[in-house]
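Student: just coords:
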């Protein structure tokens, strides 16, 4: 999840940064230091509660394990969906600073509310008696209302800052190479802080107290917000430029309103822009999806005497029409990626449940928190991205004299992620066998057996998600590049919601996912995901074979740049 979501920020750079460069004291590395400090505080605060959410729901709110995984999936889906919304709002209306400040405050309130649920006994139900798990008391309506209110504020706060603050950091620089360095530091800061929070803060929550762990998150949020406000005199002001999604909506509306108008083959009959100047003038509309060409077809009353558009929702430029077509052309590839992300979302939550039933001791005194196992994915992805960029791609270029295309990278990621589902199934089969042999809730099997499936997921993400970002950025029209990789964040949002639907369907149709997974067949769930992954990989290969790169002239350069910037 982290790789896809962090990469989205780079695509927002071009439009969200129509900045005022007046005044040498504004922007630069001093301003970026304040942004980095803000990211540090907010990331520590976020992963302080998010990494251990499933365990908190199970142990403190008596939520069933699979239900807790479902809630976690919904929360992650909301975070990714709201990230797209926040980016659009920042671009269109309020700018980066206002959206980041408001989101920081919302997140702070959410963390404080979560800390209260861990501190005030009346805000959570009595803890379960481990000897009589069937007698656990469920939370009351008031307790559920407080819990879900906190989760709503936390989701909105994380979603509102995750990509907007990254773009704001890059906005402080004029030179492209400085912007690339700023993004590299942003990636590094996020991974390091996520790893620290998922280990240190989660350890405090599991071994000292939940209240203290959430208190650390509150403090980190306060420090991040204070650093952010301290740098307000150094930040460059950004000016909202409007969202291209509004232009796409106009194309659809204009096409519908002119659905009875006959198409023309003459270029002069289509509108190319005011005074003949569009953002990127296309001579004639492309031959595919011609029904949308009606939106750019000039009819009586569409233009003012000076040549500008009289009715924006009835006439669009040719370029706006081509922008919409570009989105439609890439949708099949996008949908194939959706069914790769969904198994990852399912596995990320079920792995925590597996870890709770396994021996998590390292030595006689240290016990790995179940919520910390996601750190393996962070580390694996980070190391794999570095190795792929510095070693694998250069070897590929020497052997083939070509740079790997985005589709090739995505394909390799597909295959490795499908393999990880098979590895997960094999590990779970071994865990279930030991559970049945020993007949205990905690299986005498080291939780380190979960590492292979987590490492393989990280390796797959190192290929798959950067390839996605590169593809969207390269193939989308220039006018849409500022929000191109919002498609990747939207992918994650839908995947988490879809994963909840898949788990719910499996529970209704089969007996594979009872509340006690030792009595179920989680291995069958993983095998099902592996089989669906193989079928989806075939679908991806068909889509990739049929897809024609739209920006052939830039393909090699863009692919090379994408690889070198990771």
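Tutor: In hand now; what should we look at? The structure presented is a predicted model; accordingly, all values stated were derived computationally and were not measured.
Student: From here on, just use CA atoms for contacts and neighbour counts.
Tutor: Noted.
Student: who touches the residue of the chain most remote from its centre in this structure?
Tutor: Taking CA atoms, centre = their mean, the residue of the chain most remote from its mean C-alpha position is residue 305, at 46.6 Å. If you count contacts by CA atoms under 8 Å, 6 or more residues apart in numbering, residue 305 has none.
Student: contacts for the helix or strand that residue 502 is a member of?
Tutor: Using DSSP states H and E, residue 502 falls within helix 486-509. Outside helix 486-509, the residues that touch it by CA under 8 Å, 6+ apart are 1, 4-5, 8, 70, 73-74, 76-81, 83-84, 334, 337-339, 341-343, 345-346, 465, 468-469, 472, 512-514, 525.
Student: can you do 6 Å?
Tutor: By CA atoms under 6 Å, 6 or more residues apart in numbering, the residues outside helix 486-509 that reach it are 5, 8, 70, 73-74, 77, 80-81, 84, 338, 341-342, 345-346, 513.
Student: The structure to be compared is supplied as follows:
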């Protein structure tokens, strides 16, 4: 994508002048998304009389879509509309969805009659009521699709210096996690104790504030023009290479199709890795028009398109290591809630915290760690004049995640021992404080602070320039796949072992955590092999040009 031309009287585009607008946008949009989604299961059960299992299934679908949908927004931003339009339109769609969700919470005709204690069954929602509910959640989810990672990429695009890009992304994710923390503690409390209408209304107001902040900075943004879908060109490489598979490759660079470029620009050379794909750019008889343009697009591709596809192939092993990493985290987060329900959750003689509130410790740990890591990296660079590579940061995240699984197994072993000592079965509350789980959750948060921004920065830096937004959203794809894979793994464990019965005190949840620890270790070895073999593609930052993590 190319930058839009600037007029002589226009303000300078890009740089730190855009920082306040983009950083103000992130918490607003995050508060909006987290505000309506974090407590959706309780809303479905209490206000729509939906059974617990059905409510959990609906929430699973919503969470899966929220994790996977940003890739669609990123593709639209890269290929057709540009980041600014995608973020603006998505924010407007999200506001409409949250407004509709707010109306369902304040208008009696949009919800079924509340359940009454007695022999008569609860009245479920009508088709119209459930239809409006689904539409409101779908619109709200679509809003997340165009903002969550597209905003991160657009912000990084404002800077040409890789160090400045990292600083922006660190602050971007810090504000995101801080906003999530406010949502978990503040908006969820309002929904449970004051009213759903006010809670959802505040989410909509946060969305509006984020949108206004974003639009206010429009005159300063450096906007990149989309140049059509890059994925069409990548598919063309595969087709053209197969069609010309019998042609003899030439050692001369001049025999391959190049992107139109100024004469002083150096031609791209062919590379020997995945050499078969070079056939796609080999110029044969009948491929070119007299004016030098490509005559048959699916018969001939540029060498740049070939190299872009090779780049994706080289990155794919590193990308695949993130799937099992996030799968173990997804399972751990769901099991933590089950553990908390069977432990003493009192904070003092009167106050009892919610089991779902335990996730706050992960968010707090992540937000604080992001700020500390950013300061540490700056100080470390001043002293040593080097910085840890992105793969090293991701590797640290792997190690900390594995450590948190082992800690979880040890805490659960202690909880089960306490249950046996007191002859407790089923889901009886074990006289053991839920705060025993805080250390493992803090470790998860620190690991996520290393891993999550590191992955986004790595894909942004290493992916071809034509699909930068898509690169950032690849993390969302990993999380989405991990979410569903984790569900399948838990289902498999439930069917093949007796570790996960209905009663927490009757199972062996500690064995599940040990399995996750082993899975994490195997995946970490795989990550080390992939990292050792990987060579950084980006030469802009010499500190990153090491073949090893």
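Tutor: Good, I have the coordinates. Model, not experiment: these values are computed from the prediction.
Student: After superposing, what score do the chains get?
Tutor: Comparison of the two superposed chains (TM-score structural alignment, normalised by the length of structure 2) gives a TM-score of 0.84, and 543 aligned residues with a CA RMSD of 3.9 Å.
Student: about what we covered before: give me the mean distance between the helix holding residue 502 of structure 1 and structure 2.
Tutor: Superposed on structure 2, helix 486-509 of structure 1 shows a mean distance to its aligned partners of 2.6 Å (mean CA distance after the TM-score superposition for structure 1).
Student: Quick check: buried residues in that helix?
Tutor: Buried residues in helix 486-509 of structure 1, counted by 16 or more other CA atoms under 10 Å: 486-500, 502-503.
Student: Heading C-terminal from it, find the next helix or strand.
Tutor: Using DSSP H and E, the first helix or strand after helix 486-509 of structure 1 is helix 522-546.
Student: relative to helix 486-509, how tilted is that next one?
Tutor: Using axes from the mean of the first three to the mean of the last three CA atoms, to 10 degrees, the inter-axis angle of helix 522-546 of structure 1 relative to helix 486-509 is 140 degrees.
Student: Helix 522-546 of structure 1 packs against which elements?
Tutor: helix 406-438 (3 or more CA pairs under 6 Å, 6 or more residues apart in numbering; DSSP states H and E).
Student: Just want the angle from the helix it packs on to helix 522-546.
Tutor: 170 degrees.
Student: quick one: helix 406-438 of structure 1 to chain centroid distance?
Tutor: Mean-position distance between helix 406-438 of structure 1 and its chain equals 22 Å (CA atoms, centre = their mean, to the nearest Å).
Student: what packs against it?
Tutor: Judged by 3+ CA pairs under 6 Å, 6+ apart, helix 406-438 of structure 1 is in contact with helix 451-475, helix 522-546.
Student: Repeat the analysis, applying 10 Å as the threshold.
Tutor: Judged by 3 or more CA pairs under 10 Å, 6 or more residues apart in numbering; DSSP states H and E, the packing partners of helix 406-438 of structure 1 are helix 318-356, strand 443-446, helix 451-475, helix 522-546, helix 552-565.
Student: right, so these: which one is the most enclosed?
Tutor: Of these, the one with the most neighbours on average (mean count of other CA atoms under 10 Å) is helix 451-475, at a mean of 25.
Student: to the chain's geometric centre, what's the distance from that helix?
Tutor: 12 Å.
Student: before we move on, back to that, out of the helices and strands packed on helix 406-438 of structure 1, which comes closest to residue 216 of structure 1?
Tutor: Across those, residue 216 of structure 1 has its closest neighbour in helix 318-356 (22.3 Å, CA to CA).
Student: superposed on structure 2, where does that closest one end up, distance-wise?
Tutor: Compared with structure 2 after fitting, helix 318-356 of structure 1 deviates on average by 1.9 Å (mean CA distance after the TM-score superposition for structure 1).
Student: Following that helix in sequence, what is the next regular element?
Tutor: Immediately after helix 318-356 of structure 1, counting by DSSP H and E, sits strand 358-359.
Student: Pull the number of nearby residues for residue 176 of structure 1.
Tutor: 10 (other CA atoms under 10 Å).
Student: cool, residue 257 of structure 1 as well?
Tutor: Using other CA under 10 Å: residue 257 of structure 1 sits among 15 other residues.
Student: where does it sit relative to residue 314 of structure 1, distance-wise?
Tutor: 7 Å (CA to CA, to the nearest Å).
Student: And residue 54 of structure 1, by the same measure?
Tutor: Using CA to CA, one gets 50 Å for the distance from residue 54 of structure 1 to residue 314 of structure 1.
Student: for residue 488 of structure 1, same thing?
Tutor: According to CA to CA, residue 488 of structure 1 and residue 314 of structure 1 sit 31 Å apart.
Student: Then residue 326 of structure 1?
Tutor: Per CA to CA, residue 326 of structure 1 is found 21 Å from residue 314 of structure 1.
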